[in-house]
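>>> the following comprises the amino acid sequence and a computationally predicted model.
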Amino acid sequence: MEVQGCVAIVTGANRGIGEAFVRVLIEEGAAKVYAGARDPASARHLEEQFPGKVQAIALDVTDHGQIAAAAAACPDVSVVVNNAGAFHNELLIGAADMSAARNEMEVNYFGPLAMARAFAPVLKSNGGGAILNVLSVGGILAAPNMGGYSPSKFAMRAAGTCIRAELAGQGTTVTSLIVGSVDTRMAAHVKGAKEAPEDVARAAMRGITRGTDEIDTDRFAIEMRAAKARDPKGLERQMAKAVHVKEPSTGR
């Protein structure tokens, strides 16, 4: 399918990569974008910048009632961008309890799954369409210092494969976006060079136009996949060291 003329819904659209998706979709000719956010007021600036093109809607991906309401209110959607994410910077064993890991799984796995289930009939009625799942390098190699975040992204990557098989018959493509180091608030603690969110969104457009199963959206993602292929155990040992590095922001 083509981006030109499509109607998209983007979760977590009020900032970061989600906001970049809204901008790039409009830039590349989308007819309309529903900007989903827990507080739709936080996405009003996009409505103002793109009058008639962007509509902010209340959408918390952990609230199945809101997801169902969104699917009913947006019957013209042909592209679903599952972008909303949670990262609590807690360890699996070292955390005081499992609440952070549970929430990361709710937002990063069950949320996109619920969106796919709710919008699959909508996509079918509109010719098949596309689902883009915004994942992470943490979804192709386990990052011990990321606690529940990395396992949740692994889970959604596997789910994407299953959903792709289920929806192939109705012509819906499902693309996993492997995102590396991006200049967003969620990645504020990460040091080093970071990509612009808009560049990641532009790279992801191939998932719509080509139906690509998986896309490494930036240089860091490409380099990490290559490092894993060269020496997976060496990379695992290197990443394990990060668990013991004290971060000023967390005291670890």
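It's in.

>>> from here on, just use CA atoms for contacts and neighbour counts.
Will do.

>>> and the spatially most central residue of the chain, how far is that from residue 227?
Nearest to the geometric centre of the chain sits residue 134, at 2.3 Å (CA atoms, centre = their mean). Distance of residue 134 to residue 227, computed by CA to CA, to the nearest Å: 21 Å.

>>> try residue 53
From residue 53 to residue 227 the distance is 41 Å (CA to CA).

>>> who has more neighbours, those two?
Set residue 53 next to residue 227 and count neighbours by other CA atoms under 10 Å: residue 53 wins out with 17 against 13.

>>> the more buried one and residue 30, how far apart?
8 Å.

>>> got it, and residue 44?
Distance, residue 44 to residue 30, by CA to CA: 18 Å.

>>> same deal with residue 177?
Distance from residue 177 to residue 30, by CA to CA: 20 Å.

>>> next: residue 205.
Counting by CA to CA, the gap from residue 205 to residue 30 is 11 Å.

>>> what ranges do the helices span in this structure?
16-27, 44-49, 64-73, 99-105, 111-125, 149-167, 197-204, 206-209, 219-230, 232-240 (DSSP state H).

>>> let's bring in a second model and compare:
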Amino acid sequence: MELKEAVAVVTGANRGLGRQLAAQLVARGAKVYAAARRPETVDLPGVTPLRLDVTDEESIRAAAHAASDATLLVNNAGISTATPLIAGDAQAVRREMETNFFGTLAVTRAFAPAIEGNGGGAVLNVLSVLSWLHPAPLGAYAAAKAAGWALTDAAREELAPRGISVSGLYVGYMDTDMAASIPADQKTDPAEVAALALDGVETGRPEILADEITRQVRQSLAAEPPAA
């Protein structure tokens, strides 16, 4: 889709990758609703702050009403609690799934009618290399992102007849608050990832692989898993 003069809603737009996506959308000529649980924390020039908590159905409905002219939805909001699935806190596991999977689903369901009614458009889901690689210490996050992969593929098929394309962005560590403990040389610049992502949306790519580790992991999916 053409991003110039698109109307974009970016969740989690007050920091990290979401902030970069919102800023670059403005630079490409889009109208941008920068959504966050606390809209007062959005400090980007040229955007419209929008209150949106992806775990709150009432907040989602209100945001979809306020941004009813949307043609592009960027599902970026997410959390990581570094929780394993078996020994970890069950509530933390549920929180990751509620935010990273059910939140993305709820926002997509709320905005799809508006995007369709505005002549069609696109959805971009920010996922992870951990959609495909599932380390035990990050089991809750990996499970939620794997579910997000399935959601992205199923929604692509379901929304295509309604004129809405669906892309997934898959990326490893980025230089954001979520990966603050990771050495700098292992992290990608979120500005570069945002540019790749938006290029992919413009060209309608179903999967956008943002770095070398993600490309390697994606390619390895056909291989048999190693023995335990």
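Nice, thanks for sending it over. Everything numeric here is computed off the predicted structure, so don't read it as measured data.

>>> sorry, back to before: okay, residue 44 and residue 30 of structure 1: which has more neighbours?
Just comparing residue 44 of structure 1 and residue 30: by other CA under 10 Å the higher neighbour count belongs to residue 30, 21 against 17.

>>> tell me who's in contact with the more buried one.
By CA atoms under 8 Å, 6 or more residues apart in numbering, residue 30 of structure 1 lies in contact with 3, 4, 5, 6, 7, 8.

>>> looking at those, which is nearest residue 186 of structure 1?
Distance ranking of the contacts of residue 30 of structure 1 against residue 186 of structure 1, using CA to CA, places residue 8 first at 23.3 Å.

>>> that closest one contacts residue 75, correct?
No - Residue 8 of structure 1 is not in contact with residue 75 according to CA atoms under 8 Å; the separation is 10.6 Å.

>>> when those two are compared, which one has more neighbours?
It is residue 8, of residue 8 of structure 1 and residue 75, that has more neighbours when counted by other CA under 10 Å, with 27 against 15.

>>> identify the residues contacting that one.
Counted by CA under 8 Å, 6+ apart, residue 8 of structure 1 has contacts 30, 32, 33, 34, 77, 78, 79, 80, 81.

>>> now render those residues as JSON lines, adding distance to residue 94 of structure 1.
Listed next are those as JSON lines, based on distance: CA to CA, whole Å:
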{"residue": "30", "distance to residue 94 of structure 1": "45"}
{"residue": "32", "distance to residue 94 of structure 1": "44"}
{"residue": "33", "distance to residue 94 of structure 1": "41"}
{"residue": "34", "distance to residue 94 of structure 1": "39"}
{"residue": "77", "distance to residue 94 of structure 1": "42"}
{"residue": "78", "distance to residue 94 of structure 1": "42"}
{"residue": "79", "distance to residue 94 of structure 1": "39"}
{"residue": "80", "distance to residue 94 of structure 1": "35"}
{"residue": "81", "distance to residue 94 of structure 1": "33"}
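
>>> of those - the most surrounded one?
Highest count within the contacts of residue 8 of structure 1 by other CA under 10 Å belongs to residue 33, 29 neighbours.

>>> residues in contact with that residue?
Contacts of residue 33 of structure 1 (CA under 8 Å, 6+ apart): 7, 8, 9, 10, 22, 25, 26, 53, 54, 55.

>>> any idea how far residue 178 of structure 1 is from residue 48 of structure 1?
Taking CA to CA, one finds residue 178 of structure 1 at 31 Å from residue 48 of structure 1.

>>> between those two, point out the one with more neighbours.
Per other CA under 10 Å, whichever of residue 178 of structure 1 and residue 48 has more neighbours is residue 178, with 26 against 12.

>>> and that one, what pairs with it in structure 2?
In structure 2, the residue paired with residue 178 of structure 1 is residue 170, using TM-score structural alignment.

>>> excluding chain neighbours, give the residue nearest to that match in space.
Distances taken as CA to CA, 6 or more residues apart in numbering place residue 128 nearest to residue 170 of structure 2, at 4.4 Å, with adjacent residues excluded.

>>> for residue 93 of structure 2, same thing?
Using CA to CA, 6+ apart, the closest residue to residue 93 of structure 2 is residue 140 (5.2 Å).

>>> what about the aligned residue in structure 1 for the one you found, distance to residue 60 of structure 1?
Matched to structure 1 by TM-score structural alignment, residue 140 of structure 2 sits across from residue 148. According to CA to CA, residue 148 of structure 1 stands 20 Å off from residue 60 of structure 1.

>>> ok, the two, which is more surrounded?
residue 148 (26 against 20).
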